[in-house]
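Trainee: sequence and predicted structure, then a few things I'm wondering about:
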Amino acid sequence: MVVNKPAHSSRVARVLLVAPACDGEDVGESWLAYQWAHRAACADLVRDLGLGERVRIHGGVPRAEVEHFYERSDVFVFPSYREPGSAVVLEAMAHGLPLVVCDRGGPGANASDACAVRVPAESPAQLARDVATAVRRLVAEPDLRLRMGEAAREHVVATHLWDRRIERMMDLYEQIAVPRTTGAGQVPG
């Protein structure tokens, strides 16, 4: 599903962070979704950094409420470096959100530089710094945020809808089904 949403034009952005991490930078209002196992650690970090007024911790939410988070967000941050898939990233792109993801596994592979800041994962400290830098940039540059969000929507429509996936798979099958010939023009047998 592709949803058009009005973008916020001020420097304040709503960041949907799906991970147990945050820092003390002022990036506007943030929502933090994560696995319940990390709730206490995240709550402690938010309190210790004095972010209680700007960060809302929701934890697990019913699927029916997930759409509202996408619709109300301006940036989608998913810095997981162990994620083999990327369904949540595809959902965010379908909602026209620019991404900040690890350039590793499914999230990095299923996005392009036009719609995502793909951050290498070399160390936890480096990852945290680079994610924070990327979020700050997208918050400070609303035009970039809007361009990347539109590119995200276009990318997911062009590459991840089922009819596009079927076309790509059929092309691949046709490529491998074409008989190879030997140097003399003979099909090897």
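Mentor: That came through fine.
Trainee: going forward, measure contacts and count neighbours with C-alpha atoms only.
Mentor: Fine.
Trainee: all strands for this structure, in order.
Mentor: Using DSSP state E, the strands of the chain run over 15-18, 30-33, 55-57, 75-78, 99-102, 116-119.
Trainee: turn those into TSV, including distance to Q126.
Mentor: Output for those, formatted as TSV (distance: least, Cα to Cα, whole Å):
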stretch	distance to Q126
strand 15-18	18
strand 30-33	21
strand 55-57	23
strand 75-78	15
strand 99-102	11
strand 116-119	9
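Trainee: so which of the ones you listed is the most surrounded?
Mentor: Burial of the strands of the chain is given as mean neighbour count (mean count of other Cα atoms under 10 Å); strand 99-102 ranks first at a mean of 29.
Trainee: and that one, what does it pack against?
Mentor: Packed against strand 99-102 by the contact rule (3 or more Cα pairs under 8 Å, 6 or more residues apart in numbering; DSSP states H and E) you find strand 75-78, helix 87-94, helix 105-109, strand 116-119, helix 124-140, helix 142-159.
Trainee: take the one below as the second:
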Amino acid sequence: MQQTDESRLKVLVIAPSLDGNDLSEPEWAYRWVEALSRRADVTVLASSRIGAEPLEKQLPLARVVTWPEIRWLYQKFERFNAMAKPGLPLFVAQCRKWIREALARGETFDVGHQILPQGMRHVSAFASFDIPYVIGPLGGGLKTPPAFEAEVNANRGLAARLRDFDDFRLRHDQALRRTYQKASMVLGVAPYVEERLTGLDLQRFHALPERGYGDFAPERERQNAVGQLTLFHAGRVIRTKALRDTIRALSHLRDLPGIRLISAGDGEDLPLCKIEAKALGVADRIKFLGRIPRGAVEQHYEAADVFCFPSFREPMGGVFFEAMAHGLPIVAAANGGPDFLINNSCGIKVPVTNPDDFARGIADAIRTLAMDPSLRARLGAGARARLKSFGSWDDKADLMLTFYQQIMAQTDAMPTGATKQERAAQ
């Protein structure tokens, strides 16, 4: 760890599952902390992940404190653990104990930041102390659109039951409510997060996608033939990811046989998607790849003309960042994270009404793109610009330092017990 500079902020980060060699939450949270550690004196409280490169080696500029994961939970109940995080209460207790002992030793922290977990069902150790803190970016908790509930609930699992319980807890669990009410700032991946937390009297909310951009794929000339299109859909194949709706959309495009779909991903809805494709007579226009290596996914982004991922209950969607980095125009659902992430400079958003109209709306968007190569080119260029507007990891770290400094200044100026109205007036 580099030497402490008195002018640098002392930031205490809580993030149980950091790993720069993983995917999804552990990877993006690592990138965030790594960028912060180059700008501030960062202490990070995390778990030592089974089989992962030690976090202290991944974050040489930070002070790293870890506790072992509960091996049997992570090895035998991986999916359950990913959703419910049953080991998290122990981790929170370990963080509380460490912070209490650190403060007793005379250590001080300018600000805290709980980056993970991303779900809105977990209390924070910071709520037990007087350290001003940020929590988030939070995401998830979206409801299934009513007209889609029958199809989605046909395979209703643990995630749906947890989502129902979350609503009750956000209304009645005082420890959870206090976590958000006491936070100096709550970050959400999109504006819908603030709506989910309505009634909690948040001190400050800011919508900020959890990801920063990295490398952009080289620009390339894509086909400009009218009526010819390769669509790409990538992600876990569950009902809400809308592969089935994209297949139904193809049935409305029989007059455009040059439109083809590539699907990369596996999941419980894949067999039903294959059955639907055959029943609708479009199976010959679809290639189901199943789960493929990361490098192969990149090759398909490169070869595609349009990224069609109209997931209708998507918290944010890292795949959109990947598609935009490749300069792909996007077809997305006008709901959740994509409704914030995608605008008319980079894609076409389809209203989520009912399954029949949704499929027709997707078909209309695809038809528009298929018949207008110049529009595809403009939206592809717009996708790169839109992604850049969300900032790099360094940009996000700089923004967070600005927020931290604002929080510190406001905390110093405000008397204990100030109301939300008094805080807002500062």
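Mentor: Structure's in. What do you need? This one's a predicted model, so the numbers in the text were calculated from it and none came from an experiment.
Trainee: ok, back up a step: closest to E65 of the first structure out of the helices and strands packed on strand 99-102 of the first structure?
Mentor: helix 87-94 (13.6 Å; Cα to Cα).
Trainee: got the buried residues for the closest one?
Mentor: V89, L90, E91, A92, M93, A94 (16 or more other Cα atoms under 10 Å).
Trainee: stretch 39-49 of the first structure too?
Mentor: R39, C42, A43, L45, V46.
Trainee: again with stretch 18-35 of the first structure
Mentor: Those would be V18, A19, P20, A21, C22, V27, E29, S30, W31, L32, A33, Y34, for stretch 18-35 of the first structure by 16+ other Cα under 10 Å.
Trainee: please compute how far stretch 176-188 of the second structure lies from its chain's middle.
Mentor: Centroid displacement of stretch 176-188 of the second structure relative to its chain, using Cα atoms, centre = their mean, to the nearest Å, is 18 Å.
Trainee: pull the number of nearby residues for D356 of the second structure.
Mentor: 12 (other Cα atoms under 10 Å).
Trainee: and it? What does it align with in the first structure?
Mentor: Using TM-score structural alignment, the partner of D356 of the second structure in the first structure is A125.
Trainee: separation between that match and V75 of the first structure?
Mentor: Applying Cα to Cα, to the nearest Å, one obtains 21 Å for the distance of A125 of the first structure from V75 of the first structure.
Trainee: angle of the longest helix along the second structure against helix 373-389?
Mentor: Determined from DSSP state H, the single longest helix within the second structure is helix 393-413. Going by axes from the mean of the first three to the mean of the last three Cα atoms, to 10 degrees, helix 393-413 of the second structure is angled at 50 degrees with respect to helix 373-389.
Trainee: JSON lines please, covering the buried residues of stretch 39-49 of the first structure and showing distance to E67 of the first structure.
Mentor: Listed next are these as JSON lines, based on distance: Cα to Cα, whole Å:
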{"residue": "R39", "distance to E67 of the first structure": "22"}
{"residue": "C42", "distance to E67 of the first structure": "23"}
{"residue": "A43", "distance to E67 of the first structure": "24"}
{"residue": "L45", "distance to E67 of the first structure": "26"}
{"residue": "V46", "distance to E67 of the first structure": "24"}
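Trainee: out of those, which is nearest to S112 of the first structure?
Mentor: Once Cα to Cα is applied, the member of these that ends up nearest S112 of the first structure is C42, at 29.8 Å.
Trainee: my guess is the closest one contacts A21. True?
Mentor: Yes: C42 of the first structure lies in contact with A21 (Cα atoms under 8 Å); the separation is 7.1 Å.
Trainee: closest to P6 of the first structure among the buried residues of stretch 39-49 of the first structure?
Mentor: Using Cα to Cα, these come closest to P6 of the first structure at V46, 28.5 Å.
Trainee: how about the nearest residue to the counterpart of that closest one in the second structure, chain neighbours excluded?
Mentor: Applying TM-score structural alignment, one finds that V46 of the first structure aligns to A277 in the second structure. For A277 of the second structure, ignoring the flanking residues on the chain, the nearest one in space by Cα to Cα, 6 or more residues apart in numbering is A283 at 4.7 Å.
Trainee: P62 of the first structure: which of the helices and strands packed on strand 99-102 of the first structure is closest?
Mentor: helix 87-94 (14.5 Å).
Trainee: now for that closest one, which elements pack on it?
Mentor: strand 99-102, helix 142-159.
Trainee: by how much does the last one deviate from the second structure on average?
Mentor: What it means is helix 142-159 of the first structure. On superposition with the second structure, the mean distance recorded for helix 142-159 of the first structure (mean Cα distance after the TM-score superposition for the first structure) is 0.8 Å.
Trainee: rewinding a little: I'd like the helices and strands packed on strand 99-102 of the first structure written out as TSV, with distance to V12 of the first structure added.
Mentor: Conversion of those to TSV gives the following (distance: least, Cα to Cα, whole Å):
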stretch	distance to V12 of the first structure
strand 75-78	11
helix 87-94	19
helix 105-109	25
strand 116-119	19
helix 124-140	6
helix 142-159	9
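Trainee: the closest residue to A359 of the second structure other than its chain neighbours and C308 of the second structure: what is the separation?
Mentor: Among residues not flanking A359 of the second structure along the chain, A249 sits closest, at 4.7 Å (Cα to Cα, 6+ apart). As judged by Cα to Cα, A249 of the second structure and C308 of the second structure stand 11 Å apart.
Trainee: so stretch 104-111 of the first structure matches what in the second structure?
Mentor: Taking TM-score structural alignment, stretch 104-111 of the first structure hits residues 335-342 over in the second structure.
Trainee: G188 of the second structure pairs with which position in the first structure?
Mentor: Checking TM-score structural alignment: G188 of the second structure goes with nothing.
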